[in-house]
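Chemist: no sequence on this one, just coordinates:
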């Protein structure tokens, strides 16, 4: 995993030569788990009907933005670190289930600005995908703990498709602040059993962007 991360950092460092902005975002994830057994039945605790759920997770995003010339379109590439945590309990019982997972990934987004890029204030809509891999994870099933790193439902590559909106305000010529909100669905890239598990995630995001002067020929 460390080797993969070093390759990713090298990749983004090389690409940032032509990037117009670097950024660092942080925020909170609010994740719902969706599970069905081999017969297509949902777990009554992990279900949409069970409203007794709340567990947040951290989010970090480091990358760059390339603004296309004479266009409101931009490309965003980054390395992400996400915690997809969840906690469920039934009000009529003492049963509690929770998951704490941490994933590292590579994200690719397309962004469309609603205002001119030279404006002091700007808003954007964005959409894209990311691939991520499990770094660590644990499950508490009513007091019994499990390590999730070897569990097929959580290991392997995850595909995350997302849409979002963001607002950006330039505080100086060399920095701007961004506030964003994203919705995403996270699924496995390969099916390993007749059971199915996927996540839906809401994300609040806050960060800072640093413009980079283009290369002069």
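Modeler: Sure, I can see it. Everything numeric in this text was worked out from a predicted model, so none of it was measured. Numbers count the residues shown, from 1 in each chain.
Chemist: every contact and neighbour count from this point should use C-alpha atoms.
Modeler: OK.
Chemist: what's around residue 210, how many residues?
Modeler: When neighbours are defined as other CA atoms under 10 Å, residue 210 has 19 of them.
Chemist: could you find the closest non-adjacent residue to it?
Modeler: Nearest residue to residue 210 in three dimensions, chain neighbours excluded: residue 175, at 4.7 Å (CA to CA, 6 or more residues apart in numbering).
Chemist: correct me, but the one you found touches residue 209?
Modeler: Yes - the pair residue 175 / residue 209 is scored as a contact, 5.6 Å apart, by CA atoms under 8 Å.
Chemist: also this one, for the comparison:
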């Protein structure tokens, strides 16, 4: 996993350096819903049906426009909630976790806003994350997850994204987006493994700053 993490850091560093040469920039704020599915592998192999649960996310960052505005690279500070529930008639489990990360996206403009005030783009994302808060509830009892190795450490979250943007004016825009991603803990070397499959509905506001 270490070589993969090094390569990921190099790609992000290259994109950050590349973006410095771009001229057009946007400041954006996004929020919306995360619908998360936990995929958990335990050492005892006990059957546990995990149910998806919605939570919120918040993201603030910059968009750098490259290649005559055909390619957009964005880097933002994100706060993500990844939650899930499980249980039966006798027991109830609930996980509530919050991760902070640096979200990087590279999107290509499929339909430009040259003849109408709409723009459609699609691309890829790569996010680096670390847990900042987490609780497990078992029948009302609370347990701290920030020290559990399957939840803590460094996570990477690759995914795909599609975004539709409406140009209210030349100075600001509104956007609606959809992301599908998988979050993987690259620093967990225990036998218990956890990953998040996440669907994200994004609502954003963008401001031109140059």
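Modeler: Sure thing, it's come through. No experiment lies behind these values; they were computed from the predicted model shown.
Chemist: before we move on, back to that, give me the more crowded residue out of residue 175 and residue 209 of the first structure.
Modeler: When neighbours are counted by other CA under 10 Å, residue 175 of the first structure and residue 209 differ, and residue 209 comes out ahead with 21 against 16.
Chemist: could you find the closest non-adjacent residue to the residue opposite the more buried one in the second structure once aligned?
Modeler: When the second structure is aligned by TM-score structural alignment, residue 209 of the first structure is paired with residue 206. If the residues on either side of it in the chain are set aside, residue 206 of the second structure comes closest to residue 28, at 4.3 Å by CA to CA, 6+ apart.
Chemist: surely that neighbour meets residue 209?
Modeler: No - contact criterion CA under 8 Å: residue 28 of the second structure and residue 209 do not qualify, at 10.1 Å.
Chemist: if you count surrounding residues, which of these two has more?
Modeler: Each of residue 28 of the second structure and residue 209 has its neighbours counted (other CA under 10 Å); residue 28 has more, 22 against 11.
Chemist: name all residues that make contact with the aligned partner of that one in the first structure.
Modeler: Residue 28 of the second structure maps onto residue 23 in the first structure, with residues paired by TM-score structural alignment. Residue 23 of the first structure makes contacts with 61-65, 207-210, as judged by CA atoms under 8 Å, 6 or more residues apart in numbering.
Chemist: secondary structure class for residue 23 of the first structure?
Modeler: At residue 23 of the first structure the chain is in strand, as set by DSSP: H, G, I helix; E, B strand; the rest coil.
Chemist: repeat that for residue 13 of the first structure.
Modeler: Per three-state DSSP, residue 13 of the first structure ends up helix.
Chemist: which helix or strand contains residue 109 of the first structure?
Modeler: Assigned by DSSP states H and E, residue 109 of the first structure belongs to strand 96-113.
Chemist: once aligned to the second structure, how far is the next helix or strand after that strand on average?
Modeler: Per DSSP H and E, strand 96-113 of the first structure leads on to strand 121-141 as the next helix or strand towards the C-terminus. Taking mean CA distance after the TM-score superposition for the first structure, the mean distance separating strand 121-141 of the first structure from the aligned residues in the second structure is 0.8 Å.
Chemist: against the second structure, where does strand 121-141 of the first structure fall?
Modeler: Strand 121-141 of the first structure covers residues 118-138 of the second structure once aligned (TM-score structural alignment).
Chemist: distance from the chain centre to the matching stretch, please.
Modeler: 2 Å (CA atoms, centre = their mean, to the nearest Å).
Chemist: just the buried residues of that stretch, please?
Modeler: 118-131, 133-136 (16 or more other CA atoms under 10 Å).
Chemist: before we move on, back to that, the counterpart of the residue nearest to residue 210 of the first structure in the second structure: what's it in contact with?
Modeler: In the second structure, the residue paired with residue 175 of the first structure according to TM-score structural alignment is residue 172. Going by CA under 8 Å, 6+ apart, residue 172 of the second structure touches 205-208.
Chemist: one more time with 7 Å, if that's ok
Modeler: 206-208 (CA atoms under 7 Å, 6 or more residues apart in numbering).
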